[in-house]
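In: coords please:
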Amino acid sequence: MALDHSRSTEVFGHARTVIPGGVNSPVRAFSNVGIDPVFYDRAQGAQVWDIDGNAYLDFICSWGPMIFGHGDPEILDAVRCQLDRGVSFGAPCEAEVRLADLICSVAPGVEEVRMVSSGTEATMTAIRLARGCTGRDKIIKFQGNYHGHSDSLLVSAGSGVATLGIPDTPGVTAATASDTMVATYNNLDSVRSLFEAAPDQVACVIVEPVSGNMGVVAPQEGFLRGLRDLCDQFGALLIMDEVITGFRVALGGAQQLFGVSADLCTYGKIIGGGFPVGCVAGRERFMSNLAPAGSVYQAGTLSGNPVAMEAGLAQIRKLAREADRLYPQLQRKSDVLFGGLRDAASQAGVQVQVNALGSVGTVFFTPDPVVDWQTAARSDRDAFAVYFRAMLDQGLLIAPSQFEAVFLSDAHTDQHLQAFLAAARTAFAQVANR
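Out: Now for the predicted structure:
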């Protein structure tokens, strides 16, 4: 039986009169799954409650940063303490230095950090910095990789752009788009051909080391190492967008997991314990080109916000302290959940691909292996919509898009995993019988 969402429907109706589309980020829209979005009221541990009073097991985790679950006491204590001292200074605070020190100590190859207010701002800054360091204009990105909504990175983007079927780059000038070259993920030949077509013009390659915005797609053997070698060969910088993978797939992110270091990397809300924050980080010889040390300008009034910095310090200190326990435990949970989903789909006669790495994974409604955007795009989105609605009706909160990830947290128990699998068996049966 469907849950009562009457209050959410009422609020959404009003929201559409004052907010474009009724939501402040397109990935929150439920239009592609055929229902109105749900509005949430509170969260604790592995659960969230909507404004109608319905409880859900949360497998979105605020799109990743709630790796310890909602309302972690250490993070909340740090935030409360800072709130008594001040919410925002618009000036330096010691916490931003301590957090930068901590990131440098655990992230491979990171020597300096510039705090910003979002992952989008971080990737935008990294691109500008790469262009400033190299004196080149063109960049290479990958079809289906999403790096935020700045102009040059919306070409062939995944995530909400793919979910909503929006044509590439409306509002982005042809001149801007022409400087963005698009390669095929997991295909080194496509990258080499772009370098060879524009010799001495490519400033950087930017990549999600594990894609999370066309669904979870892991790099094939040698792909990241090959990108490193191609960038070195052609004099370009390698930027790894670790907004999803950073501090989640390992303490040192994908760079630690795969043993490949970037010249620059970007992190998002996980470094602020869920607060709006991001950073661009990397080697000193590149980072030192940022103003005021260098001539590449970047600024932000709320960059290094003290509340977000204290939350981030608490989160990353806890991650570092508990890494030996946490990451193997998350992997165990991943094996149980995503392995169970494969079995449940098979028993229902539904053809899916379940891609998972560490504590993130995606169920693709396609019989074919998913290794890039072309194979991800073959997924049956109508089948996903049936699956999503069935999961929501049973109190399971997952992202309302075929091209997003399920996130696991330390707060998810074995009972929560079994509840997910039980709901999924019902959902797969509905897909099979549609």
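In: contacts, neighbours, all on C-alpha from now
Out: OK.
In: Tell me the buried residues in the helix or strand hosting A203?
Out: Taking DSSP states H and E as the definition, A203 sits inside strand 202-207. Applying a neighbour-count criterion of 16 or more other CA atoms under 10 Å, the buried positions in strand 202-207 are 202-207.
In: With adjacent residues omitted, what lies nearest to R225?
Out: The spatially closest residue to R225, leaving aside those adjacent along the chain, is V260, at 6.1 Å (CA to CA, 6 or more residues apart in numbering).
In: Count the neighbours of the one you found for me.
Out: V260 is flanked by 18 other residues according to other CA atoms under 10 Å.
In: what about the nearest residue to F223 once chain neighbours are set aside, which helix or strand?
Out: Spatial nearest neighbour of F223, chain neighbours left out: N186 (5.8 Å); criterion: CA to CA, 6+ apart. With elements taken from DSSP H and E, nothing contains N186; it lies in neither a helix nor a strand.
In: for N186, what are its contacts?
Out: Under the criterion of CA atoms under 8 Å, 6 or more residues apart in numbering, the contact list for N186 reads 219-220, 223, 371-372.
In: Those residues, buried ones only, as a ChimeraX selection?
Out: Under the burial definition 16+ other CA under 10 Å, those of the contacts of N186 that qualify are selected in ChimeraX by:
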select :219,223,371,372
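In: mind listing which of the contacts of N186 are in helices?
Out: F223 (DSSP state H).
In: nearest to D168, of the contacts of N186?
Out: D372 (17.7 Å; CA to CA).
In: measure the nearest residue to S401 once chain neighbours are set aside to V354 for me?
Out: By the measure of CA to CA, 6+ apart, the closest residue to S401 outside its immediate chain neighbours is T163, 6.0 Å from it. Taking CA to CA, to the nearest Å as the measure, T163 falls 18 Å from V354.
In: One more: A100?
Out: The spacing between A100 and V354, counted by CA to CA, is 36 Å.
In: so F68 touches F407, yeah?
Out: No. F68 lies out of contact with F407 (CA atoms under 8 Å); the separation is 11.2 Å.
In: More neighbours: these two, which one.
Out: In terms of neighbours (other CA under 10 Å), F407 is the more surrounded of F68 and F407; the figures are 26 against 22.
In: list the contacts for that one?
Out: By CA under 8 Å, 6+ apart, the residues touching F407 are 59-61, 63-64, 359-361.
In: Which of the residues you listed fall in strands?
Out: When the contacts of F407 are checked against strands (DSSP state E), the matches are 360-361.
In: Another for comparison:
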Amino acid sequence: MKNKEIFEESKKYMPGGVNSPVRAYTALNIDPPIIKKGYGSHLFDEEGKEYIDFIEAWGPMILGHSNEKILKEIEETLKSGVGFGAPTELELKLAKYICTTVDNVDMLRMVNSGTEATMSAVKLARGYTHRDKIIKFAGCYHGHFDGFLVEAGSGVLTENIPGSPGVPKGSVENTLIAEYNNIESVKTLFEKHKDEIAAVIIEPVAGNMGVIPGKKEFLLDIRKICTENRTILIFDEVMSGFRVAYKGAQSLYNIKPDLVTFAKIMGGGLPCGAYGGKREIMEQLSPMGPVYQAGTMSGNPIVMAAGYASLKELNNNPDYYSYMDKMGEKLQAGIYEIARQKGISLVVNRCVNMMTVFFTECSEVTSYEEAKKSNTKMFSRFAEHMIKNGVYVPPSQFEAMFIGVKHTEEDIEKFLEVMKEM
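Out: So this is what the prediction gives:
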């Protein structure tokens, strides 16, 4: 079947024809390619068309598609079974590896997704502090848990309005909204709700309003405020963990969160998530403590094997990160040069191997409010052109591009050649 035929048929059985909204290409005037296979940095659709992949399954495929070491571990583990719902040595192996190679993680609990990781970390923080309120930041996405789906409005201190139908107002009444990279908005919330705030949850490198790195001074100030108020600081590293550096964004900023959440990279391409942190906090989880969280598929042996293979490869090859940074720098510089030649106004935000091209008149993009000023029509034109010409980029202005170990200089040059023709 052709891409369009598959997509149209899918709409009969899946809402919008997809299992995650961004895949539906609602902002573009083209149908999504239906992907059949991938090797290295390239994808192939059902019609045999080839694409250079700058989405990488939204981050996880940092080592490339069909990575031989990961596939070998999956195949070997499959010979012993698919899942048991019981303890295995493989889950110990991965948990121990993360705890001994990543800072600020004394203990770890495996889950199945980033959403599970973040919602569980918040529950744990509430149970540990005996407080109810949390602070999140406008534009930061922490999964589809009701308590996170708050309409941010102006991006500063707003009323708690559910950001999605199906979310009761009561589910978000304890969610407070601050502005990313604006410490005064955080201070105001702490002044207003003193001794009520259980946790501050933040992406140190935001990826779902486009890539927006946190300013170091801003993150340091949050760490200080949380310590002073006995509030748990949660770094959501679902996207940045093992991606911008093996030890995550926390290592780039040299800031110690109390809890940290992971997913994406740590599953080697399979559904996975985890949250971990200080032992005294993690020991509040059942069966050691009173905070209950469970999952039948958590610690699945196939996922644990893939995750271990992936993280071991990344940790043993620190030069991978300098290589990806070099490729990112080359792509970023090339995009700016094309924009200069064509008279296009844009800002390229990048953190190592995560990147977003904002089509905007703003001189910089450091917050959700600034991101929302982007010319989304121009971005749609850009994305349509790139995808049509074999460069697979995000179909939304507010998503991240990813560069992986398998991207070559030729891949970067091809991206720039195609962009020049738009």
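In: What TM-score do the two superposed chains give?
Out: Overall, the chain-to-chain superposition scores 0.96 on the TM-score scale (TM-score structural alignment, normalised by the length of the second structure); 414 aligned residues with a CA RMSD of 1.3 Å.
In: of all the buried residues of strand 202-207 of the first structure, which comes closest to L227 of the first structure?
Out: Lowest distance from L227 of the first structure to the buried residues of strand 202-207 of the first structure (CA to CA) belongs to V205, with 7.9 Å.
In: Please say which position in the first structure F7 of the second structure maps to.
Out: F7 of the second structure maps onto F12 in the first structure when the alignment is built from TM-score structural alignment.
In: cool, and D132 of the second structure?
Out: Using TM-score structural alignment, the partner of D132 of the second structure in the first structure is D137.
In: how much space between the counterpart of A199 of the second structure in the first structure and G252 of the first structure?
Out: By TM-score structural alignment, A199 of the second structure lines up with C204 in the first structure. In this structure, C204 of the first structure and G252 of the first structure are 22 Å apart, going by CA to CA.
In: Ok, R317 of the first structure next?
Out: For R317 of the first structure relative to G252 of the first structure (CA to CA), the value is 13 Å.
In: in the stretch 101-250 of the first structure, which spans are helices?
Out: Taking DSSP state H, counting those that start in this stretch to define them, one finds helices in the stretch 101-250 of the first structure at 119-134, 159-164, 174-178, 188-197, 223-234.
In: Also the stretch 301-434 of the first structure?
Out: Listed from the start of the chain, the stretch 301-434 of the first structure has helices (DSSP H, counting those that start in this stretch) covering 306-348, 373-376, 381-393, 414-432.
In: distance between the last one and the chain's centre?
Out: If I follow you right, that is helix 414-432 of the first structure. Counting by CA atoms, centre = their mean, to the nearest Å, helix 414-432 of the first structure is centred 24 Å from the centre of its parent chain.
In: Could you give me the buried positions within that helix?
Out: Applying 16+ other CA under 10 Å to helix 414-432 of the first structure flags 416-417, 419-432 as buried.
In: ok, now the shortest one?
Out: Of the residues in helix 373-376 of the first structure, those scored as buried under the neighbour-count criterion (16+ other CA under 10 Å) are 373, 376.
In: what stretch of the second structure does it fall on?
Out: Structural correspondence for helix 373-376 of the first structure: residues 368-371 of the second structure, per TM-score structural alignment.
In: how close does the matching stretch sit to the first structure?
Out: Per the superposition on the first structure, stretch 368-371 of the second structure and its aligned residues are separated by 0.1 Å on average (mean CA distance after the TM-score superposition for the first structure).
In: neighbouring contacts of that stretch?
Out: Contacts with stretch 368-371 of the second structure, where a contact means CA under 8 Å, 6+ apart, come from 138-139, 154-155, 179-180, 209-210, 358, 362, 364-365, 398.
In: before we move on, back to that, I'd like to know how far the match of A199 of the second structure sits from L129 of the first structure.
Out: Distance check for C204 of the first structure against L129 of the first structure: by CA to CA, it reads 10 Å.
In: so what's G40 of the second structure up against?
Out: Residues in contact with G40 of the second structure (CA under 8 Å, 6+ apart) are 63-67, 406-407.
In: Adding distance to E91 of the second structure and secondary structure as columns, could you present those in CSV?
Out: Compiled in CSV, these are given as follows (distance: CA to CA, whole Å; DSSP: H, G, I helix; E, B strand; the rest coil):
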residue, distance to E91 of the second structure, secondary structure
L63, 21, coil
G64, 24, coil
H65, 24, strand
S66, 23, coil
N67, 21, coil
K406, 28, coil
H407, 31, coil
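In: of these, buried ones?
Out: In the contacts of G40 of the second structure, burial by neighbour count holds for 63-67, 406-407, counting by 16+ other CA under 10 Å.
In: just checking, what packs against the helix or strand in which the match of F7 of the second structure is found?
Out: Element membership of F12 of the first structure, judged by DSSP H and E, is helix 6-18. Using 3 or more CA pairs under 8 Å, 6 or more residues apart in numbering; DSSP states H and E as the contact test, no helix or strand touches helix 6-18 of the first structure.
In: So which bits of the helix or strand just after it are buried?
Out: On the C-terminal side of helix 6-18 of the first structure, the closest following helix or strand by DSSP H and E is strand 40-44. Buried residues in strand 40-44 of the first structure, counting neighbours by 16+ other CA under 10 Å, are found at A43.
In: Comparing strand 40-44 of the first structure with the second structure, how large is the average distance?
Out: Between strand 40-44 of the first structure and the aligned residues of the second structure, the post-superposition mean distance stands at 0.5 Å (mean CA distance after the TM-score superposition for the first structure).
In: matching residues in the second structure for that strand?
Out: Residues 35-39 of the second structure are the counterpart of strand 40-44 of the first structure, counting by TM-score structural alignment.
In: Same check on stretch 94-111 of the first structure?
Out: Stretch 94-111 of the first structure lines up with residues 89-106 of the second structure when matched by TM-score structural alignment.
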